[in-house]
Every structure is written in C-alpha cells, then in structure tokens.
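Participant: My questions concern the predicted model and sequence given below.
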Amino acid sequence: MAKTILIVDDSASLRQAVSIALKREGYEVMEACDGKDGLSKLTGQKVHLIISDVNMPNMDGLTMVSQIKQMPAYKFTPVIMLTTEAGEEMKAKGKAAGAKAWVVKPFKPEQMITAVSKLVAA
C-alpha cells in the first residue's frame, strides 16, 4: 500500500513540483494551500508524512505543526518544513513545534526524496 504524504504550501507550482517528485517514487499525495486547509485535510486517515512551508496566509506552518502535534491520530506523524527560512532561530522554532527535518528552498527533488524516505518507514 502506498504511503500518503500531505503537502502544505501556498505556492501551487511548488506543491505541483513536490507532488510530481513524490508520485514518481510511488507515494500518494494530498495537497493543502495553507495551515488551516492542511488541518482540515487531517480527518483521521493515515498520513505518513507532512511537508509544509513556514510562511503562509491564514495559518503559518509552525502554528499548524504545533496544532497537529496536539491531535492524537497525528501526534507522531513526521513533518518536514520546506521553506526559504534558513536562520537557526527559525529552525529552532520549527524543532520546538515538532518538525523533524528542515529543507531550504530552492531544493533539488532528490534532496526532498532522500529526506522523505528517511522519515517514512517502509
């Protein structure tokens, strides 16, 4: 059975690029346009990984991650932050919110796939 990954980013083109790379590797992909939309997609189904931007309208990625970590069904779901934010302070905030990895844009699809495969147990 394919592993499901939720991509949360306000850039449709970035969601599409990540989605294509993941689908090529055999993953199922769900997409959301911001943190609120991302939370609304989590309705109890198994999600193996979440990839999220930090800076988004309506609800930023770090707020969304901290809320996800309060949800029993998703408390242990790994999260990769995919962002232009490269500062140590922001990375520390991400880790505190519950993010497991930090990938800085622009990124190479192989770099993302490597991070994904490390966090999504076979």
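Facilitator: Ah, there it is.
Participant: When you work out contacts or count neighbours from here on, use the C-alpha atoms and nothing else.
Facilitator: Will do.
Participant: which ones are touching the spatially most central residue of the chain?
Facilitator: The residue lying closest to the centre of the chain (Cα atoms, centre = their mean) is residue 51, at 1.3 Å. Residues in contact with residue 51 (Cα atoms under 8 Å, 6 or more residues apart in numbering) are 5, 6, 7, 8, 79, 80, 81, 82.
Participant: From those, pick the one nearest residue 25.
Facilitator: Residue 25 lies nearest to residue 5 out of these, by Cα to Cα, at 11.7 Å.
Participant: Okay, one more to line up with it:
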Amino acid sequence: MAKTIMVVDDSASLRQVVGIALKSAGYEICEASDGRDALSKLNGQKVHLVVSDVNMPNMDGITFVKELRKLPAYKFTPVIMLTTENQEAKKAEGQAAGAKAWMVKPFKPEQMLMAVSKLCLP
C-alpha cells in the first residue's frame, strides 16, 4: 500500500511540484494550504509524513507542527519543513517544535525523495 504524505504550503504551484516528485516515487499525496487547513484535514487518517512550509497565512508551519504534536495519532509523524528560511534560529525553533528535517527552497526533487524515504514511517 502506498504511503501518504501531506504537503502543506500556501503556494499551489509548490504543492504541485512537491506532489509530482512524490507521486512519481509512488507516494499518495494530500494537500493543505496552511496549518489550519492541514489540521482540519487530519481527521485520524494515516499520514506517514508531512512536508510543510514555514511562512503561511492563518497558521504558520512551526505553530502547525506544535499543534500536530498535541494530537495522539500524529505525535510521532515526521515533519520536513520546506521553506525559504535558512536562519539557524528558525531551524532551532522548527526542531524544538518537532520538525525532523529542514529543506531550503528551491529544492531538488532527488533531495526531497531521499529525505522522505529516510523519514517516512513504516
């Protein structure tokens, strides 16, 4: 059975690019436009990994990760932050919130797939 990855980004084109890369590697994709949208779509369904932007309207990525960690079903779901942010302070904030990896845009699809395959829950 294919593993499901949630892609959370306010840019539809970026969600599409990430989605194409992941689908080509055999993953199922669900999308959300920001943290609040993502939380509303996570209704107990199995998600093996989340790829999230940091800077988004309504709920930013770091707040989203903190909220995700409060949900028992997603407490251990790995999160990759995909963002234009590259300051160490932001990365530390992301890690403290529970993000497992940090990728800076623009990203290479191979890079993304390598990180996803390493972090994806069984």
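Facilitator: Sure thing, it's come through. Worth saying up front: this structure is predicted, and the values here are computed from it rather than measured.
Participant: TM-score for this pair?
Facilitator: Here the superposed chains carry a TM-score of 0.98, computed using TM-score structural alignment, normalised by the length of structure 1; 122 aligned residues with a Cα RMSD of 0.7 Å.
Participant: related to what we said a few turns ago, considering the contacts of residue 51 of structure 1, which are maintained in structure 2?
Facilitator: Among the contacts of residue 51 of structure 1, the ones still in contact in structure 2 (both residues aligned by TM-score structural alignment, their matches' Cα atoms under 8 Å) are 5, 6, 7, 8, 79, 80, 81, 82.
Participant: on that earlier part again, next one: the residue nearest to the centre of structure 1 relative to residue 72 of structure 1, how far apart?
Facilitator: Separation of residue 51 of structure 1 from residue 72 of structure 1 (Cα to Cα, to the nearest Å): 19 Å.
Participant: just residue 64 of structure 1 next, same as before
Facilitator: Distance of residue 64 of structure 1 to residue 72 of structure 1, given as Cα to Cα: 14 Å.
Participant: And for residue 54 of structure 1?
Facilitator: Taken as Cα to Cα, the span from residue 54 of structure 1 to residue 72 of structure 1 is 22 Å.
Participant: picking up where we left off before, so residue 64 and residue 72 of structure 1 - more neighbours on which side?
Facilitator: The neighbour comparison of residue 64 of structure 1 against residue 72 (other Cα atoms under 10 Å) goes to residue 64, with 20 against 10.
Participant: and the more buried one, what element?
Facilitator: Following DSSP states H and E, one finds residue 64 of structure 1 within helix 61-68.
Participant: Kindly report the same for residue 43 of structure 2.
Facilitator: Here residue 43 of structure 2 is assigned to no helix or strand, by DSSP H and E.
Participant: what residue of structure 1 matches up with it?
Facilitator: Matched to structure 1 by TM-score structural alignment, residue 43 of structure 2 sits across from residue 43.
Participant: Quick one: average offset of the one helix or strand residue 111 of structure 2 maps to versus structure 1, please.
Facilitator: Using DSSP H and E, residue 111 of structure 2 maps to helix 109-119. Compared with structure 1 after fitting, helix 109-119 of structure 2 has a mean deviation of 0.5 Å; criterion: mean Cα distance after the TM-score superposition for structure 1.
Participant: Now tell me what touches that helix from outside.
Facilitator: Outside helix 109-119 of structure 2, the residues within contact range by Cα under 8 Å, 6+ apart are 18, 21, 22, 25, 49, 78, 100, 101, 103.
Participant: Give me the residues contacting stretch 27-43 of structure 2.
Facilitator: 2-12, 15, 19, 22-23, 56-61, 63-64, 68.
Participant: again, but for stretch 89-106 of structure 2
Facilitator: By Cα under 8 Å, 6+ apart, stretch 89-106 of structure 2 touches 62-63, 65-66, 69, 78-86, 112, 115, 119.
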